[in-house]
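> I would like the atomic coordinates for the input below:
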Amino acid sequence: MLVDLAPQQGATGIQLRNPGATPIYGQVRVYAWDQTQGEDVLTPTQDIQASPPIIQVPPNGEQLVRLVRVGKELAPLEKSYRLVIDEIPDPSTPLVNGVVLRMRYSVPVFVAGATPEPAPELAWHLSRQGKEWVLRLDNSGTRYAQVASLQLLSGADAPLAKVDGLLGYALARRERQWRFPAKQDAAGQIRIRALVNGSNVTITPRVD
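Coordinates of the predicted model:
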């Protein structure tokens, strides 16, 4: 799931569903999302307000969370945020000793900038560092790149690494880095197959 807002769109909403038999309580916050040195960085922001900030989703029920932009200034470049929902204890239940695992949900939110027809422009770099492959994706474009279903293949199509489902995002004008265990040496030219923003791509990365 992700949320895309048009340049002048002031608000949107997402529907949360609870398929379970007990209520779910949660705290809802929005963070500005950046990437520094190949890693995600989240910072509290007031650019987008989430309402309600505390939710109660009934059993087999739904809860609408609205996202409202505080300012509607047209930014020159796409802006990125994360809607974070942290599960919290039922306020009517007494606290008990012990470890209680709570879920965290993180939803990407993108606000389009002024650039007409924004698109990612990607450069793929691969290096071997000890017992790991390090993949660096440089995005010099004006739109995020969502990467999923990635396969790292040797020249004989032997799999070197594989990620089912979502790998992550390279934000506009940013770079993202991922690491994979290097279980075997590569033979021949290395290639990458992946889904980028829903489209199949086959890439020959630069090997550093």
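> Please count neighbours and contacts with C-alpha atoms only from this point.
OK.
> From Glu87, how far out is the closest residue to Asp86 other than its chain neighbours?
Spatial nearest neighbour of Asp86, chain neighbours left out: Arg104 (4.6 Å); criterion: CA to CA, 6 or more residues apart in numbering. Remark: distance between Arg104 and Glu87 (CA to CA, to the nearest Å) = 6 Å.
> So for the two, which residue has more residues nearby?
Neighbour tally, Arg104 and Glu87, criterion other CA atoms under 10 Å: the higher count belongs to Glu87, 19 against 12.
> I'd like the distance from that one to Val28, if you could.
Taking CA to CA, one finds Glu87 at 9 Å from Val28.
> coming back round to it: correct me, but the residue nearest to Asp86 touches Ile85?
Yes - look at Arg104 against Ile85 with CA atoms under 8 Å: they come within range, at 5.7 Å.
> Arg102: neighbour count?
Neighbour count for Arg102, taken as other CA under 10 Å: 10.
> To compare with the earlier structure, here is another sequence to fold:
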Amino acid sequence: MIQPSRTVPADEAAPEAPMTYAMNRFLPFAFCAAFAPAGLGAAEAASLQASPVLIELRQNSPSATVQIRNTGQAPIAVQTRVYRWTQQNGEESLEETDDLAASPPLTTLQPGTTYSVRLVQVNRSPVTQEQAFRVLVDELPDPNRQQSGTIAIVVRHSIPVFLLAEETRPAQVNWAIGTRNGRLVLRATNTGDRRVRLSNVSVKLAGGQNVSFGSGLLGYALAGSTMEWMSPGRFNGAAGAGATISATTDRGAITGQAAGLR
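Got it, this is the predicted structure:
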């Protein structure tokens, strides 16, 4: 069971697509798994679908719906939980919250059926800066279905939810780069009141070297927060002020100059 004030590691917070795990991997939450014959791929075993992929709430529209669907051949139990999503000191965490609730938190889906889970803003106090949450939708295991010669596959959907403020400053990212443990470190500090979604991020160093942080989604820099990422490969050069950062955001392409990490 989840412990009070439990903080979830960043690797449970970031993914946008459904996550799958082998059962023997430790999870900070109660286990949530689908049982599949050995050799069956995770994508084939995943019978739980959830939509939409992103939710925005407003002060005058404080509720939303998550649609969950069972595409498999057997009933499944589903747990839906809401966590506050924060970024501090360059790292992400999820923390238990009473500000936003999912109802019902537990349900059983028959094969081929769709069910609506309602998200409701409990704390209606006005906000001056966008607030971030994550809705975790997990398929719970059915021990009665586990058979000899099977493996357990964990399926989780992690849906970002943003509570918008009425009047906000747009996202404004200040960049910094440096090195740590043989890797290039990229820091994004968002001084605005809205998040920014970053993908296709690359760094052109002052000496002309280009370093890619991947062609897909890198992550978010939440409102008023600082986030850090490590380059995917080893980095043996020098990094500091004067680098140019290029990225694609949810509001278009951006470029910026980076300071050196302190």
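> Just the TM-score for the two chains, thanks.
TM-score of the superposed chains, computed with TM-score structural alignment, normalised by the length of structure 1, equals 0.84; 207 aligned residues with a CA RMSD of 2.8 Å.
> before we move on, back to that, dump the residue contacts of the residue nearest to Asp86 of structure 1.
84-87 (CA atoms under 8 Å, 6 or more residues apart in numbering).
> Tell me the spacing between it and Gln9 of structure 1.
Arg104 of structure 1 is 27 Å from Gln9 of structure 1, by CA to CA.
> Could you check how many residues crowd around Glu44 of structure 2?
9.
> Could you do Ala247 of structure 2 as well?
Neighbours of Ala247 of structure 2 (other CA under 10 Å): 19.
> same check, this time on the one 5 residues further on
The burial count assigned to Gly252 of structure 2 is 9, neighbours taken as other CA under 10 Å.
> aligned partner of it in structure 1?
Here Gly252 of structure 2 is matched to Ser199 in structure 1, going by TM-score structural alignment.
> which residue ranges form the strands in the stretch 1-150 of structure 2?
Applying DSSP state E, counting those that start in this stretch to the stretch 1-150 of structure 2 gives strands spanning 7-8, 19-22, 34-37, 48-51, 55-57, 63-70, 76-88, 91-96, 100-103, 106-109, 114-121, 131-140, 150-163.
> Include distance to Arg195 of structure 2 when you put these into CSV, please.
Shown next, in CSV, are the strands of the stretch 1-150 of structure 2 (distance: least, CA to CA, whole Å):
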stretch, distance to Arg195 of structure 2
strand 7-8, 20
strand 19-22, 23
strand 34-37, 34
strand 48-51, 21
strand 55-57, 12
strand 63-70, 19
strand 76-88, 11
strand 91-96, 14
strand 100-103, 18
strand 106-109, 30
strand 114-121, 19
strand 131-140, 8
strand 150-163, 9
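> Now do the same for Gly130 of structure 1: its match in structure 2.
Looks like Gly130 of structure 1 aligns to Asn181 there (TM-score structural alignment).
> can you check Pro76 of structure 1 too?
Under the alignment (TM-score structural alignment), Pro76 of structure 1 pairs with Thr128 in structure 2.
> so who does the residue sitting furthest away from the middle of structure 1 touch?
Each residue of structure 1 has a distance to the centre, and by CA atoms, centre = their mean the biggest one is for Pro94: 34.9 Å. Applying CA under 8 Å, 6+ apart to Pro94 of structure 1 gives no contacts.
> Go ahead and confirm Leu77 of structure 1 touches Gly113.
Yes - look at Leu77 of structure 1 against Gly113 with CA under 8 Å: they come within range, at 4.4 Å.
> Of the two, which one has the most company?
Legend: neighbour count by other CA under 10 Å for Leu77 of structure 1 and Gly113, higher for Gly113 (21 against 18).
> Return the distance of Glu44 of structure 2 relative to Glu166 of structure 2.
Taking CA to CA, one finds Glu44 of structure 2 at 43 Å from Glu166 of structure 2.
> Return the distance of stretch 136-153 of structure 2 from the chain's centre.
Computed by CA atoms, centre = their mean, to the nearest Å, the chain-centroid distance of stretch 136-153 of structure 2 equals 23 Å.
> Kindly report the same for stretch 60-80 of structure 2.
Between the centre of stretch 60-80 of structure 2 and the centre of its chain there are 18 Å (CA atoms, centre = their mean).
> what does stretch 140-155 of structure 1 give?
Chain-centre distance of stretch 140-155 of structure 1: 13 Å, with CA atoms, centre = their mean.
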